[in-house]
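Colleague: Got a predicted model here, sequence first, then my questions.
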Amino acid sequence: MSAARPTKTVAVLDYGFGNVRSAERALARVGADVEITRDYDKAMDADGLLVPGVGAFSACMQGLKSVRGDWIIGRRLSGGRPVMGICVGMQILFERGIEHGVETEGLDEWPGTVGPLRAPVVPHMGWNTVEAPADSRAFAGLDADARFYFVHSYAAHDWSLEVTNPAIRAPKVTWATHGERFVAAVENGALWATQFHPEKSGDAGAQLLTNWIETL
């Protein structure tokens, strides 16, 4: 009889701009040992770090820096330690965000700008399907018509990161459409992110979080 796999620990970064309790419950549901924290060492030591985000890009960046979240994310990724961003927690991973004409520097993990979503109805609020790569690990076990819950008025409209070194695995980018096509999720080595809220996406979101936990 094989030994049981150890429970994976996940730190949910509490910097004042995320649905931390919803994230905690969703992660616990899929078997993770979860702690909501803004403590540097606890966030660094966990198997996985989840970075939620709700509100304005600029306010989220200020809140993140107030708890040294920018350092935590950068240090974890430099060591290949898993990080997952959700909603604005994904948007701040890009180079910059523009809201109401105000430009704010992001974490610059990926090139590109997050800007207003050009659609007849904004915010994009509700359930939507996504276009995931066939070999996506994040969406493994999910049907093509699986639906996820979105709440946002801004998005990354383009993906410009090019990988020319054949030894480096190219990121997998998932798209969705609401008025226009936008980046819905990214798998980039140790860094995963979703524009939608997996913690509010029922069984489909639980499967995605399970897939992430299995990479830790």
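Modeller: In hand now; what should we look at?

Colleague: For the rest of this, base every contact and every neighbour count on C-alpha atoms.
Modeller: OK.

Colleague: contacting residues around residue 173?
Modeller: The neighbours of residue 173, taking Cα atoms under 8 Å, 6 or more residues apart in numbering as the test, are 132, 133, 183, 184, 185, 186, 187.

Colleague: Pull out the buried residues from the residues you listed.
Modeller: Neighbour counting with 16 or more other Cα atoms under 10 Å marks 132, 183, 184, 185, 186, 187 as buried within the contacts of residue 173.

Colleague: Rebuild those residues as TSV, extending it with distance to residue 52 and secondary structure.
Modeller: Shown next, in TSV, are the buried ones among the contacts of residue 173 (distance: Cα to Cα, whole Å; DSSP: H, G, I helix; E, B strand; the rest coil):
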residue	distance to residue 52	secondary structure
132	21	coil
183	17	strand
184	15	strand
185	14	strand
186	15	strand
187	16	strand
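
Colleague: put this beside the first:
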Amino acid sequence: MIAIIDYGMGNLRSVHKAFEAVGAEACVTRDPQVIADAPSVVLPGVGAFKDCMANLDEYGLIDPVHKAIRSGKPFLGICLGLQLLFEQSVEFGTVPGLGVLPGKVIRFEFDDGSDFKVPHMGWNTVNIKKESPLFDDVDPHPYFYFVHSYYVQPDNPDTVVTTTEYGREFVSGIEHENIHAFQFHPEKSQKTGLKLLEKFARLN
């Protein structure tokens, strides 16, 4: 049973249905015991960084997230679920994150008149930078679906598993030990996204 963390924000139904589509049993929960017992955990995310951190705190989910990661079980962060893993975001001032990984979250900034609009929205190519169990038999430049105005800047370049070009090269995916986290939405990325979720579900 994959535990999809429910903190009152995020694309929960779509993520749940995507796992069901690949034959993986999953549940949406904010019960710390269910999260602790689950063999795999997913942290989705849609919305503002500050609000998400506030909701995680309100529902008592910060400690269960840390414990899930420390346990070594497969952990997947999606979109804001990637960003929340870092130390801080500059969205609406400096806001502390979960601090699991060193680094920060910054906003896309382009000159006036640029062809690159914010948010970055739609399909884009992902460049696979190193071997990963989630990308072991896919095209080296697959397409995934993005919707975001901010992106992560990890302090440790060894964690970077994918990058994407949007006015500049930015980090679109990281892997560190049992953590797999991506800026794009695999649940919205059709066959390629479902394949990634299926591989995650089989990690345990």
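Modeller: Thanks, I have it. Quick caveat: nothing in here was measured; it's all calculated off a predicted structure.

Colleague: Pull the contacting residues for whichever residue in structure 1 pairs up with residue 38 of structure 2.
Modeller: For residue 38 of structure 2, the aligned position in structure 1 is residue 46, judged by TM-score structural alignment. Contacts for residue 46 of structure 1 were tallied using Cα under 8 Å, 6+ apart; they are 9, 10, 11.

Colleague: out of the buried ones among the contacts of residue 173 of structure 1, who's nearest residue 212 of structure 1?
Modeller: residue 187 (10.0 Å; Cα to Cα).

Colleague: I figured the closest one hits residue 135, correct?
Modeller: No - the pair residue 187 of structure 1 / residue 135 is not scored as a contact, 10.9 Å apart, by Cα atoms under 8 Å.

Colleague: where along structure 2 do the strands fall?
Modeller: 2-5, 26-29, 40-43, 75-78, 86-89, 95-96, 101-107, 120-125, 127-128, 143-148, 150-154, 160-165, 169-176, 179-182 (DSSP state E).

Colleague: Would you mind pulling the contact partners of the last one?
Modeller: Around strand 179-182 of structure 2, the neighbours that count as contacts under Cα under 8 Å, 6+ apart are 69, 74-79, 81-82, 172-175.

Colleague: of all those, which two lie farthest apart?
Modeller: So, those by Cα to Cα: farthest apart are 69 and 172, at 20.0 Å.

Colleague: Looking at structure 1, name the residue matched to residue 5 of structure 2.
Modeller: Counting by TM-score structural alignment, the partner of residue 5 of structure 2 is residue 13.

Colleague: Its match: how many residues sit nearby?
Modeller: 26 (other Cα atoms under 10 Å).

Colleague: related to what we said a few turns ago, could you redo the contacts of residue 46 of structure 1 as TSV and give each row neighbour count?
Modeller: Putting the contacts of residue 46 of structure 1 into TSV (neighbours: other Cα atoms under 10 Å) gives the following:
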residue	neighbour count
9	20
10	26
11	25
